[in-house]
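K.L.:
Only the shape, not the letters, is given here:
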């Protein structure tokens, strides 16, 4: 099996920011995504939930995909996407059409981040069947080919191959779906956890006949780059995403990661 650093060597480091669409006004979120782009971030993500994930559980919150359409208009360079879309909330063909539309609005900057879903309150409050982790993963496995099929039929076609990012670390099902369908795998955890996941992902790539070099490794990070950045980079991670909460969306931690990115990419 190829060393993860070797088969990811050609990829530059990229920095993402996840702007949590909770506890903030739209004006705060709009200002934050514009400021993140001006700071030099590569990708701006939100998330696909209907209620805050922490803090006041009934606090302010905005919807994911209508927000992405607005981001497409207020930004010019940065890629945008959900980290991640909940597959349960939208018909797969509709999600493909939404993705194609925002792809055009943004001039080819959408990343289709998707996962099986997990936040039970969203399901209960909005009338979706929660099911089980297994049933939600099975639904995701059925949806991904339908999304791909619909994207191929739409008129006008997408402006580019819309990159698919799959989030999750399940070793038996999720990582196999990544090997089949994804351009980027997004995970989380300390370097020891990530090391295991990338090894298993490479094994699934071998099973599925996929070149592991085709799949970018992504990880959510906390703190500064001096803590885990080099270890994760050594494991082949090339996309590092920092989460910021509203309403202030302090870009200070993000700037440290951007400086580290520029230093690594210049070396």
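P.N.:
Structure's in. What do you need? It should be emphasised that the depicted structure is a prediction, and the values quoted were computed from it without experimental measurement.
K.L.:
drop to CA atoms for contacts and neighbour counts, all remaining ones
P.N.:
Will do.
K.L.:
now the helices for the protein?
P.N.:
4-8, 26-39, 64-74, 92-105, 120-126, 133-153, 174-181, 191-208, 225-234, 252-266 (DSSP state H).
K.L.:
Would you mind finding the most buried of those helices?
P.N.:
For the helices of the chain, the largest average neighbour count (mean count of other CA atoms under 10 Å) is found in helix 174-181, namely a mean of 22.
K.L.:
Can you name every helix or strand that that helix contacts?
P.N.:
Packed against helix 174-181 by the contact rule (3 or more CA pairs under 8 Å, 6 or more residues apart in numbering; DSSP states H and E) you find helix 133-153, helix 191-208.
K.L.:
would a markdown table of the helices of the chain with distance to residue 165 be doable?
P.N.:
Compiled in a markdown table, those are given as follows (distance: least, CA to CA, whole Å):
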| stretch | distance to residue 165 |
| --- | --- |
| helix 4-8 | 16 |
| helix 26-39 | 20 |
| helix 64-74 | 15 |
| helix 92-105 | 13 |
| helix 120-126 | 22 |
| helix 133-153 | 11 |
| helix 174-181 | 8 |
| helix 191-208 | 14 |
| helix 225-234 | 18 |
| helix 252-266 | 21 |
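K.L.:
nearest to residue 83, of those?
P.N.:
Residue 83 sits nearest to helix 64-74 of all these, at 9.7 Å, using CA to CA.
K.L.:
what separates that closest one from the chain centre, distance-wise?
P.N.:
15 Å (CA atoms, centre = their mean, to the nearest Å).
K.L.:
How much space separates the nearest residue to residue 232 once chain neighbours are set aside from residue 198?
P.N.:
Counting by CA to CA, 6 or more residues apart in numbering, residue 232 lies nearest to residue 191, which is 5.9 Å off, once chain neighbours are set aside. Residue 191 sits 10 Å away from residue 198, taking CA to CA, to the nearest Å as the criterion.
K.L.:
Second structure follows, compare the two:
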């Protein structure tokens, strides 16, 4: 059983809905007591009408940072391929500073991954490469991002948490061991148990305390009993993805009640 408190994150997928509704749902999530609001870093809908309404991730996150005062925020996840690593670091620092209004401590989480949606690459002129090349690029860029955070003026308000999404056992989990404060995956209990063992091997290889890494899992359609199994294995951050055009928050209320009962 994880000793970390349970946290609930909600991914408002920025597709098929007007921005005004997304903004209103962010306000509602903060008022309900959700711990984190995420979007995603794509340029087109991932499902539903392929040319439906869609908004860009980072500009929206800056607006969310200004709009809110308590809830943490980030992308689940950023695509490393779309922006120079030094620029990513500067953007993250800026949103961290925007989100620190009134408290002095930022609320931005740098969620990142190697990218996969080919249409984004083709239509926006990025080289798609291969799964391996994109992962290699992410491994190359993460140290650059972290180094840039040490040179920016003003500096970030805190050590910006890095969330790495993905379950690749050779490359992704190695990067998690080296860089991540949060590891996010779409795992059932059996898969999570196996991958945590592999993550432990990577942590031992790089001299990292595995306990420093928060374990995040997508709720999806899992039952409370299934989520309790994940909790027993060490997961503490549970995320719920939802799409427009409505963003029904009823499931969020249910999972927040579960969180609060467990505390």
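P.N.:
Good, I have the coordinates. Model, not experiment: these values are computed from the prediction.
K.L.:
Aligned to residue 155 of the second structure, what sits in the first structure?
P.N.:
Using TM-score structural alignment as the criterion, residue 155 of the second structure maps onto residue 157 of the first structure.
K.L.:
Show the contacting residues for its match.
P.N.:
100, 151 (CA atoms under 8 Å, 6 or more residues apart in numbering).
K.L.:
Dead centre of the second structure: give me the residue that sits there.
P.N.:
Central residue of the second structure (CA atoms, centre = their mean): residue 76, 3.3 Å from the mean position.
K.L.:
Just give the number of residues close to residue 217 of the first structure.
P.N.:
Burial measure for residue 217 of the first structure: 27 neighbouring residues, criterion other CA atoms under 10 Å.
K.L.:
Next, find the distance separating it from residue 91 of the first structure.
P.N.:
27 Å.
K.L.:
And residue 172 of the first structure, by the same measure?
P.N.:
Taking CA to CA as the criterion, residue 172 of the first structure is separated from residue 91 of the first structure by 25 Å.
K.L.:
By how much does whichever strand in the first structure runs longest deviate from the second structure on average?
P.N.:
In terms of residue count, the longest strand belonging to the first structure (DSSP state E) is strand 237-244. Superposed on the second structure, strand 237-244 of the first structure shows a mean distance of 0.4 Å to its aligned residues (mean CA distance after the TM-score superposition for the first structure).
K.L.:
so what does that strand touch, helix or strand wise?
P.N.:
In terms of contacts (3+ CA pairs under 8 Å, 6+ apart), strand 237-244 of the first structure is packed against strand 14-19, strand 216-221.
K.L.:
give me the stretch of the second structure that that strand matches.
P.N.:
Aligned by TM-score structural alignment, strand 237-244 of the first structure corresponds to residues 235-242 of the second structure.
K.L.:
can you check stretch 24-40 of the first structure too?
P.N.:
Using TM-score structural alignment, stretch 24-40 of the first structure pairs with 17-33 in the second structure.
K.L.:
Run the chain-centre distance for the matching stretch.
P.N.:
18 Å.
K.L.:
what's next to that stretch, contact-wise?
P.N.:
In contact with stretch 17-33 of the second structure (CA under 8 Å, 6+ apart) are residues 12, 14, 37, 53-55, 64, 67-68, 70-71, 244-247, 253, 256.
K.L.:
Aligned against the second structure, show me the partner of residue 95 of the first structure.
P.N.:
By TM-score structural alignment, residue 95 of the first structure lines up with residue 88.
K.L.:
Tell me who's in contact with that match.
P.N.:
residue 145.
K.L.:
now do residue 106 of the second structure
P.N.:
Counted by CA under 8 Å, 6+ apart, residue 106 of the second structure has contacts 95, 96, 97, 98, 99, 100, 156, 157, 158.
K.L.:
Equivalent analysis for residue 242 of the second structure, please.
P.N.:
Neighbours of residue 242 of the second structure in contact, by CA under 8 Å, 6+ apart: 10, 11, 12, 13, 248.
K.L.:
what separates stretch 245-260 of the first structure from the chain centre, distance-wise?
P.N.:
With CA atoms, centre = their mean, you get 18 Å for stretch 245-260 of the first structure.
K.L.:
who touches it?
P.N.:
So stretch 245-260 of the first structure is contacted by 15, 17, 19-25, 28-29, 32, 36, 39-41, 223-225, 242, 244 (CA under 8 Å, 6+ apart).
K.L.:
End to end on that stretch, go ahead and measure it.
P.N.:
From its first residue to its last, stretch 245-260 of the first structure covers 22 Å (CA to CA).
K.L.:
Trace residue 73 of the second structure over to the first structure, please.
P.N.:
Using TM-score structural alignment, the partner of residue 73 of the second structure in the first structure is residue 80.
K.L.:
Do I have it right that its match meets residue 41?
P.N.:
No: counting by CA atoms under 8 Å, residue 80 of the first structure stays clear of residue 41, with 10.6 Å between them.
K.L.:
And those two? Which one has more around it.
P.N.:
Shown here are residue 80 of the first structure and residue 41; by other CA under 10 Å, residue 80 has more neighbours (29 against 23).
K.L.:
And the more buried one, how far from residue 8 of the first structure?
P.N.:
From residue 80 of the first structure over to residue 8 of the first structure the distance is 22 Å, taken as CA to CA.
K.L.:
again, but for residue 168 of the first structure
P.N.:
From residue 168 of the first structure across to residue 8 of the first structure, the span is 20 Å (CA to CA).
K.L.:
With residue 106 of the first structure instead?
P.N.:
Distance, residue 106 of the first structure to residue 8 of the first structure, by CA to CA: 27 Å.
K.L.:
quick one, what contacts residue 173 of the first structure?
P.N.:
Residue 173 of the first structure makes contact with residue 137, according to CA under 8 Å, 6+ apart.
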